[in-house]
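K.L.:
Sequence and predicted structure below; questions after.
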Amino acid sequence: MLRRLAGDRAAIDRRALSAFRIGLGVVILVDLLLRSRHLRALYTESGVLTTDALASAYPPLAGVSVHAVADSVAGPAGVAVLFVLAGVAAVALAVGYHSRIAAVISLALTLSLQARNPFVLNSGDLLLWQLCLFATLLPIGSRWSVDSVRTSASSDRTSTERTGARVASVATAALLVHVALVYVTNAVFKLRGDRWIAGDGAAIAFSMDQFTVLLGPWVAGSPTLLWVLNYAWLGLLVASPLLVLAAGRIRTTVAAGLVGGHAGMVLTMAIAVFPLVSIVSLLPFLGSGVWDRIDDAIVNVREWFAAAVGGDHTGDAGFASSRLDRRRIGRGLRIAARAFAAALLVGTLVWNAAVLGYVETGAGDAGIDPAEYGWKMFAPDPSGTDRWFVIDAELASGEHVDGLDRGSVTRDPPPDVDATYPSARWRKYLIAITVADDPAVSRSTADYVCRTVADRTGQRVESVEITYLERSTWPEPSEEVGTNRLVRHDCRT
């Protein structure tokens, strides 16, 4: 009985795995498109972070980025080629063409890109490469894929295929546990604070103008809605253990609630692809009933299309599901994959226990503090502080211009803090380097401003001063603004 219960909770509908694969490919593609807007500035030697500065801040990462190597060989064009290759792999992953190979390539290029500039990363980026890793161990191409069409023995759907066979393994258990722990650990951190329990957590988070976009300012102006959102989200986080302890409709309901919460983040907060990655991570928790309805919709659309264009195209060969992924791999490889999945499962449990302070791992002896790598999104309590930057470039003529070409140089609080940043990645970079406080990184960033301002204005740049200003945003924006100089750099040296 225990084995059956464990199997039910470790099982994932094959169509859910396929939706997971499609979502993963689409999110990687969206992430690449968003990052490509600042390809030269954030990911090349001619940008804000030289490889020497990267080596100063993150010595282990300096030699592992293929993007850095491509840049040294072919310049920004080499990095652009890797972006294109990653996009091709993401498309192959989404359509299910050699799915696991596409997942392996996506994993490698994602890790390489993230290693090139870790200052722009958030929790969503960490989760993204981890999901790619799990994808290499799972039968992600057994449904709704080119792979399934190529290996399908018949276009007729059996009753098993109609309802969708589930798969349960160490790898599926590891994926489910890993994703569930993202929410469980965040719940623990929030419960250790005061503001979420008091009903103020969401209000403080939305008070920070540097994050709010689209519907965000409207939500921030509704105290009642913020109170409801605070307890609704906290309730879902507290219920998150049911993602692995329960099955069926209960699991689906909790997962659907979390998906809805992340969809709301897309419409209200500028936090890169974090909410999209989170939505993809929750797809494997949705039950077979959800996928039955999606299958029905697909069949209805195909039958409508067949009727519209004429002819009999109602067979399922074009979008078929194979009974099982029959691709054979060697026994040794299967054993290795299972052992690796088991190690991931154990590692996930131990690492998150260390993050929460329940066990000692000895990671501190290697200079790694697990507490710095927890899923703390706005926890224990949101900071309630807005931060913006003044990048003052002095020209040879004596004129002062903004280093990011955002208009006149001013230290006055901006009407929209988020609008002062070129993108969410830029915001993350600038704020992260103030925390890192590494002189090599600050100089590298100032050097980039020297070059870009000189190119833009056609004048010699004498110096660049980067200052960050901050003020409290809750319960009301403070009149007092703190000023902190990050770096003053002489561009002539």
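P.N.:
Structure received. Residues are numbered from 1 along each chain as shown.

K.L.:
Every contact and neighbour count from this point should use C-alpha atoms.
P.N.:
Fine.

K.L.:
how about the strands in this protein?
P.N.:
For the chain, the strands defined by DSSP state E cover 11-13, 166-168, 385-395, 400-402, 461-472, 482-490.

K.L.:
ok, and here's another one to check against it:
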Amino acid sequence: MSSREYPLPTYTLATREELLGLDLRSLALFRVGLALIIIVDLIERFGDLKAHYTDFGVLPRAVLIEKFLNSSVWSLHLFSGNILFQGILFVVAFICALALLVGYRTRLFTILSWVLLASLHSRNQMILNAGDAELRLLLFWAIFLPLGAYYSVDSALNSESKLLPKSIISGGTIALTLQICFVYWFTAMLKSDPIWWEEGSAVYYALNIDQLATPLSSFMLQFPKLLVFANFATLWIELLAPFLLFVPIKNSFFRCLTVFIFIGLHIGFRLGLVLGLFPYA
């Protein structure tokens, strides 16, 4: 009886471009996501325009400049405390975000959107959270990326017959990838309290914070063992999942897996806690 020999499976290692580059189509979706977040954020903030951004609200410019503003911080919104002036800046930011959404003069409107967003945040830092900082950073790195290469007005108006590559590697792609990884790595490292690593009770305590609680929070509190699991799952996902982006074998599969893992994590954040922009950024 003859024995059969089965060849061992072979795997091709990912190239440098695959490990450190980004798909141009994914960057187009990234552009749309950024623009939508900015638009929704502007609409929400517009409801408190007078209270948060004028001299007739909780933080007049004189008080901000005298007691809180760092000398290195700048803001176009400080030129006037008039509600009309602030409203005009909001409208301009909204128009820039719409242009970014459809990919018209993409790099220009990415820069303008970042300038206006940074200016808005500097006007009243008392109402910001980590999600706002992350949005600014993502938008900053977006300036150095070809966000309009696909699915955009720019690409539709491009008369060149040269075919675009599907992916690109540059300092911008590396910086954006590492920026996303750093968010999770440093978040996990900062969770050094025993309630995270020993007791596993951090999620339980978080869901008990009334100002952050959602309707689902009180329901989840009925399942303490599930909350302990969620506690440690969050830690290990934040600590280890970013490394999946750099797996040299079947890199595309592991990148997609990482995306879905983090989407699930952020859906959990949004359902359980009111965290502003953080679950979306």
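P.N.:
Arrived safely. Predicted model only: the values in this text are computed from it and were never measured.

K.L.:
Minimum distance to Leu138 of the first structure: which of the strands of the first structure has it?
P.N.:
With respect to Leu138 of the first structure, and counting by C-alpha to C-alpha, the nearest of the strands of the first structure is strand 166-168 at 9.3 Å.

K.L.:
list the helices and strands that closest one packs on?
P.N.:
Strand 166-168 of the first structure is packed against helix 2-10, strand 11-13, with contacts defined by 3 or more C-alpha pairs under 8 Å, 6 or more residues apart in numbering; DSSP states H and E.

K.L.:
average gap between that strand and the second structure?
P.N.:
On superposition with the second structure, the average gap between strand 166-168 of the first structure and its aligned counterparts reaches 0.8 Å (mean C-alpha distance after the TM-score superposition for the first structure).

K.L.:
re earlier: using JSON lines, lay out the helices and strands packed on strand 166-168 of the first structure together with mean neighbour count and distance to Lys428 of the first structure.
P.N.:
Listed next are these as JSON lines, based on neighbours: other C-alpha atoms under 10 Å; distance: least, C-alpha to C-alpha, whole Å:
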{"stretch": "helix 2-10", "mean neighbour count": "15", "distance to Lys428 of the first structure": "36"}
{"stretch": "strand 11-13", "mean neighbour count": "23", "distance to Lys428 of the first structure": "35"}
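
K.L.:
any chance of the ones you listed in JSON lines, plus distance to Tyr231 of the first structure?
P.N.:
Output for those, formatted as JSON lines (distance: least, C-alpha to C-alpha, whole Å):
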{"stretch": "helix 2-10", "distance to Tyr231 of the first structure": "27"}
{"stretch": "strand 11-13", "distance to Tyr231 of the first structure": "29"}
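
K.L.:
so which of these comes closest to Leu176 of the first structure?
P.N.:
So among these, helix 2-10 is nearest, using C-alpha to C-alpha, at 7.2 Å.

K.L.:
Among the helices and strands packed on strand 166-168 of the first structure, which comes closest to Glu303 of the first structure?
P.N.:
In terms of C-alpha to C-alpha, the element of these nearest to Glu303 of the first structure is strand 11-13, at 24.3 Å.

K.L.:
which residue numbers in the second structure go with that closest one?
P.N.:
Mapping strand 11-13 of the first structure onto the second structure (TM-score structural alignment) gives residues 21-23.

K.L.:
Over to stretch 105-117 of the first structure?
P.N.:
Against the second structure, stretch 105-117 of the first structure falls on residues 112-124 (TM-score structural alignment).
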